[in-house]
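Undergrad: Give me coordinates for this.
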Amino acid sequence: MRLIPTLAAFCTTASMAVASPEFWSFEWPNTDFETTTVESWVEIMSGGPPKDGIPAIDDPTFVTVAEKPDLTPREPVITLEIEGEVPRAYPIRYLTWHEIVNDVVGGIPVAVTFCPLCNSGITFDRRIADRTLSFGVSGKLRFSDMIMYDRETESWWQQAIGEAIVGDLTGTELVSLPSWMESWEAFSTRNPDGLVMEQPAFNRDYGANPYVQYDSSNRPFLYSGEMPPHDIPALARVVRVGDQAWPLTRLVEAESLSEVGVTLTWSQGQASALDTADIGAGKEVGNVRVRDAEGNDLPHDVMFAFAFHAFWPEGTWMIGN
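TA: Purely as a prediction, here's the structure:
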C-alpha cells in the first residue's frame, strides 16, 4: 500500500518541498534529468515506496483456467488475446501489489500495467526501435499516475500515456496493445482453455484491496491538478480511446454506443477493485469492450476522469447530447 489517507496531505507537502533532480539523483544516478518534457518538477512526488519498493514481476508463470479455482467470479483481470496465442489473464489481485508484469506472448515482449490510483490498466509492447526494454516501478507519481522506469536507461515513463518523460528516451512512445479489464467469470467462460497468471512468490495479501473505498472519494490521492469539466466527478470512470473519453455512466445506460468509428459495449459482472477490502466483492462496474468498425479490439483504458483530464487537457469528452 502506498499511503494511508491521513498522511496524504503531509506527504503531498513534503514531496513538493523536495521535488528536484538534485534530491532524486542520489537514488537515480543513471537518469539524465537534463532531458525531460516535465514543465515543473513539483508535478512529480513520491507515492511512498522507494524505487522497486513495489516489485514488478518478470517471467510470470501461468496455469490453465481449470487449475485456478481460488479466483472469484466477479474479480477483475486484464485480458490479453494475441492472434495465434492462448488468451492470458492477469488478475488485478496481483497487479494491485506489483503494478507491472514483464511478459513475452507470441514472441512479443509486453508490459501489462495497472495504476490503482488512476484505475489505469494498459498493455504495452516493450520494443522500441531495435531494443527491448524491461520496466520497474519508480515509486514516483505524476498527477497521481504511476511513473515507470526502464532498467536499460533508467528513463522515467508515464504509465497513462506510455511515453518517456525524463531521461535518455524522453519523447519516445510505447505502442499500446489491445487488452481489457473484465471479470474472471467472463474470461474463463469465453476461454475455458485459457491461461491465467499464477500467484507471485511474494508475501502480499493477494485478493485484498489496500485502497478501500478509494473510488468513492471526492478527490484523488496526491493530486493537485484541475478537476474534470462538465461536472464529472474526479473519480468517475471514463472509457478512453485515444484522446476521447466516454463517461462510463453513459455507456452503462446505453449498453452499446457506436460513435466516431468506435463501438463500445458494456455488460454487468465485474467488481470494482478499489471499493471493498475484498477485491472480488466490490461494487458493480461491469465489463467494457471497445472495437473498430470491423469488429477488431482496440487499445483503450477505463480510467478515472481526473487522470484523463490531466493527461489529455484538450481531449474530447463524449458526453452525448
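
Undergrad: From here on, just use CA atoms for contacts and neighbour counts.
TA: OK.

Undergrad: Residues in contact with stretch 45-59: which ones?
TA: The contact list for stretch 45-59, computed with Cα atoms under 8 Å, 6 or more residues apart in numbering, reads 2-3, 11-12, 15-16, 19, 27, 97-104, 135-142, 200, 222.

Undergrad: How about the contacts made by residue 27?
TA: Residue 27 touches residue 51, counting by Cα under 8 Å, 6+ apart.

Undergrad: pretty sure residue 95 is touching residue 120, no?
TA: No: counting by Cα atoms under 8 Å, residue 95 does not reach residue 120; the two are 11.2 Å apart.

Undergrad: anything in contact with each of the two?
TA: With contacts defined as Cα under 8 Å, 6+ apart, the residues shared by residue 95 and residue 120 are 113, 114.

Undergrad: Okay, residue 179 and residue 290: tell me how far apart.
TA: Note on residue 179: its distance to residue 290, by Cα to Cα, to the nearest Å, is 10 Å.

Undergrad: Find the nearest non-adjacent residue to residue 121, please.
TA: residue 114 (4.3 Å; Cα to Cα, 6 or more residues apart in numbering).

Undergrad: Distance-wise, check the one you found relative to residue 90.
TA: As judged by Cα to Cα, residue 114 and residue 90 stand 10 Å apart.

Undergrad: One more, so I can put them side by side:
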Amino acid sequence: MRILIFVIVFFSSLFAFNSTIDDRSYGLKSATSSWNTNWNKHSIPYTELLSGGPARDGIPPLDKPKFVTIKQAKTFLKDDEPLIFVSINNEKKAYALSILIWHEIVNDSLGNEKILVTFCPLCNASIVFSRMIDGVLHDFGTSGLLRKSDLVMYDRQSESLWQQFTGQAIVGDSLGKELKLLSSSIVSFKDIYTHHPSTMILSQDTGYKREYGKNPYSGYDNINSSPFLLQEDIDNRMPPMRRVATLSINNRDKAYSYKVLKKKKVINDRFENKDLVLFYKNNVLSALDKTKIKDSKKVGSASIFEAKLNGEVLEFYYDKGFYDKKTKSLWNIFGLAIKGELKGKKLKKITFGSHFWFAWVVFKPNTVIYK
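TA: Next up is the predicted model:
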C-alpha cells in the first residue's frame, strides 16, 4: 500500500507545475536579460508569456499625470467619449480612453489613496487598483508581455510581473500577492460633467507626443474579430468580442451581455443572495472601432448597484430614464436619485467590470450568463 501511494505521488509530481525553476525559453530570456525579476518564482508556465511587440515601457506609463478642469477638457473631448471614472472619499477623477490607449497605465493618487489606473485595449479591460502592497507604495509599468491576450504589468520595486485582469502577481518575489481592486466605471464625458462637474480630467499634456483621439487598434472590436495572441480555446457561448458587464460575488462569476443590456436598459437580478440592478445607456463611443474615436460606433455603458435602499429592495424600470417603481424617482447612471421622493439618495456600488467576453471567461471559465 505504501509503495502504491509513493508511486502515485511520484508520478503526480512529474506532471505538476513546478514554480521554482527558471525554465524560460531562449527568446524570453533574451528579451528580459536586463531585468532583475526573480524568475525562479512563478505560478504560470513561461510558455504563456508572449511578446506584444513593444519592449518594457515601450508603451510608456504616466507617472506624473496632469489634470484639467471640465471646461478645459471640453476643448479636446466629445460628449460621448469613454472615460474611466473613479471616486474616492468624495474626490473624483476621470481618464479618457483616448489617452489611456497610448499609455495603458497611470500611477496616480486620489482621495488619500495611491491608485493604479489600467487599460488593456486588447481585452477592453479598464481596471483600477490600489498601489499599496503590505503597506509599501509600488509603481507600475508595462512589461511588453501579454498573457491570454492581456496586459502583463511589472512593479518597479521588486520587478515582479502582474496580470492586469486579475491583479495577481504571477512571477517574481511578489508571487501570490494580489492588488486591491477599486471601484470604477466607463461613462461618457457628458455624464461626468452633468452629474459630477468638479471632476478633474486627465490632461493630454503627458510629456509624450502621441496622436490622442486616434485609435491604433482600428477595427479591433468588430464582433467577428479574433483576439490578438490568444492561445487558449474560446468559450463559444458568446462571440469573443461581445462586450459584457461582469461581477464576482463569493467566488462566483456572472456576465451580462451588452446586447441584452442594450435591449432592456434596466435589469433587476438576484445573484448570490444579493439584489442587483443594472443600468445601461447607449451614449458611449467605442475606443477600438474607427481610426478616429470621435467617428466610432456607440457601444454604451453599464453600471451595477445593490437594489436595496434603507433595508428595502427597489425594483427599477426604464422610461427615457431609470426609475424605481415604488416612488417613481429618477436615477442617473451613477446610482444617484436626481428627481422625486428619493432625490439625493444613492445606491451602493457593486465593483464590476466591462470587458470583451473572451477576456473575462478565459480567466473565469465557470461564469454564469444572464439570459
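
Undergrad: coming back round to it: shared neighbours of residue 179 and residue 290 of structure 1, which are they?
TA: With Cα under 8 Å, 6+ apart as the test, residue 179 of structure 1 and residue 290 both reach 297, 298, 299, 300.

Undergrad: Return the residue of structure 2 aligned against the second one.
TA: So that's residue 298 of structure 1. Aligned against structure 2 by TM-score structural alignment, residue 298 of structure 1 finds its counterpart in residue 350.

Undergrad: right, and that match touches residue 307 too?
TA: No: contact criterion Cα under 8 Å: residue 350 of structure 2 and residue 307 do not qualify, at 10.1 Å.

Undergrad: Which one's more surrounded, these two?
TA: Counted by other Cα atoms under 10 Å, residue 350 of structure 2 and residue 307 do not tie: residue 307 has more neighbours, with 24 against 18.

Undergrad: If you count neighbours, what's buried in stretch 188-201 of structure 1?
TA: Buried residues in stretch 188-201 of structure 1, counted by 16 or more other Cα atoms under 10 Å: 188, 191, 194, 195, 196, 197, 198, 199.

Undergrad: Please narrow those residues to those residing in helices.
TA: With helices taken from DSSP state H, the overlap with those comprises residue 188.

Undergrad: Now go through the buried residues of stretch 188-201 of structure 1 and say which are in strands.
TA: With DSSP state E as the criterion, strands contain 195, 196, 197 from among the buried residues of stretch 188-201 of structure 1.

Undergrad: Closest one of these to residue 270 of structure 1?
TA: Checking these against residue 270 of structure 1 with Cα to Cα, the nearest one is residue 196 at 16.9 Å.

Undergrad: which position in structure 2 aligns with residue 97 of structure 1?
TA: Checking with TM-score structural alignment, residue 97 of structure 1 has residue 102 as its match.

Undergrad: Export the shared contacts of residue 179 and residue 290 of structure 1 as JSON lines, with columns for distance to residue 83 of structure 1.
TA: As requested, these are exported to JSON lines (distance: Cα to Cα, whole Å):
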{"residue": "297", "distance to residue 83 of structure 1": "11"}
{"residue": "298", "distance to residue 83 of structure 1": "14"}
{"residue": "299", "distance to residue 83 of structure 1": "15"}
{"residue": "300", "distance to residue 83 of structure 1": "18"}
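
Undergrad: List the contacts of residue 117 of structure 1.
TA: 144, 145, 220, 221.
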